[in-house]
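Chemist: Pasting the sequence and the predicted model now:
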Amino acid sequence: MFVTTVIIALVLTVALMILNIILSKVSSQDRYIIYMPGVVLFATGLLLFMIATMAGKIEITGLGLGGWGIACLFASAIQFTVTSIVDTSTHS
């Protein structure tokens, strides 16, 4: 299950990076918009993780809701880090 969580997190990370590239090209001076997909994914991860602790064993594609929550949190953490580095190097 660990490998499944890592694979899902990597797929979500790549999807967020592509979305960030599109948002950075579309947005003008409002640079905070590129952080919003990560915020949404972080909130989704927390929600899935909380539901997994309250509900019983619920699996989606062989991975429990807690695993999906961890994958979402991991992907959003990587996205925040990479986006802040790219945003800082772009503005300096």
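Modeler: Received, thanks. This is a predicted model, so every value here is computed, not measured.

Chemist: switch to C-alpha atoms for all contacts and neighbour counts from now on
Modeler: OK.

Chemist: Just list the residues touching the residue nearest to the spatial centre of the chain, thanks.
Modeler: Of all residues in the chain, the one closest to the mean position by CA atoms, centre = their mean is residue 76, 3.1 Å from it. When contacts are counted by CA atoms under 8 Å, 6 or more residues apart in numbering, residue 76 touches 13, 38-39, 41-42.

Chemist: and here's the other structure:
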Amino acid sequence: ALAGVLAAREQAQAAALDALRRREWVLAGSVQDVYAEAIAARLIVHDLDATAGRPLRQFRTLPPYPFPAQGDDPSVGAAAADTAEPRGDNH
């Protein structure tokens, strides 16, 4: 009887873990979309600044993405995106 209870518990935990992994992938996809939009918005702002002849705005660096594996040093992994591009004079 105990073996049956333990097997059922293991199956329930495996199903819960699988659901959590699927949820993690959905959330990671959402973070990736937001990250891409943030970079795109920065590039648009830089283009507008360059067109207006203003200095490029400085943004806070984005956190590393993809996220470092757990237990890794957070400073290791993907570098923060530098969205500033050198611009030539368009005058």
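Modeler: Noted; the coordinates are in hand. Worth saying up front: this structure is predicted, and the values here are computed from it rather than measured.

Chemist: Now the TM-score, please.
Modeler: Put the two chains on top of each other and the TM-score (TM-score structural alignment, normalised by the length of structure 2) is 0.39; 49 aligned residues with a CA RMSD of 3.0 Å.

Chemist: Could you tell me which of the contacts of residue 76 of structure 1 belong to strands?
Modeler: Per DSSP state E, strands hold no members of the contacts of residue 76 of structure 1.

Chemist: Nearest to residue 50 of structure 1, out of those: which one, please.
Modeler: residue 42 (12.3 Å; CA to CA).

Chemist: Could you check how many residues crowd around the closest one?
Modeler: 22 (other CA atoms under 10 Å).

Chemist: just to revisit the earlier point, most widely separated two among the contacts of residue 76 of structure 1?
Modeler: Across the contacts of residue 76 of structure 1, the longest distance by CA to CA is 12.9 Å; it joins 13 and 39.

Chemist: Tell me which of the two has more neighbours.
Modeler: Neighbours around residue 13 of structure 1 and residue 39, counted as other CA under 10 Å, are more numerous at residue 13. The numbers are 22 against 16.
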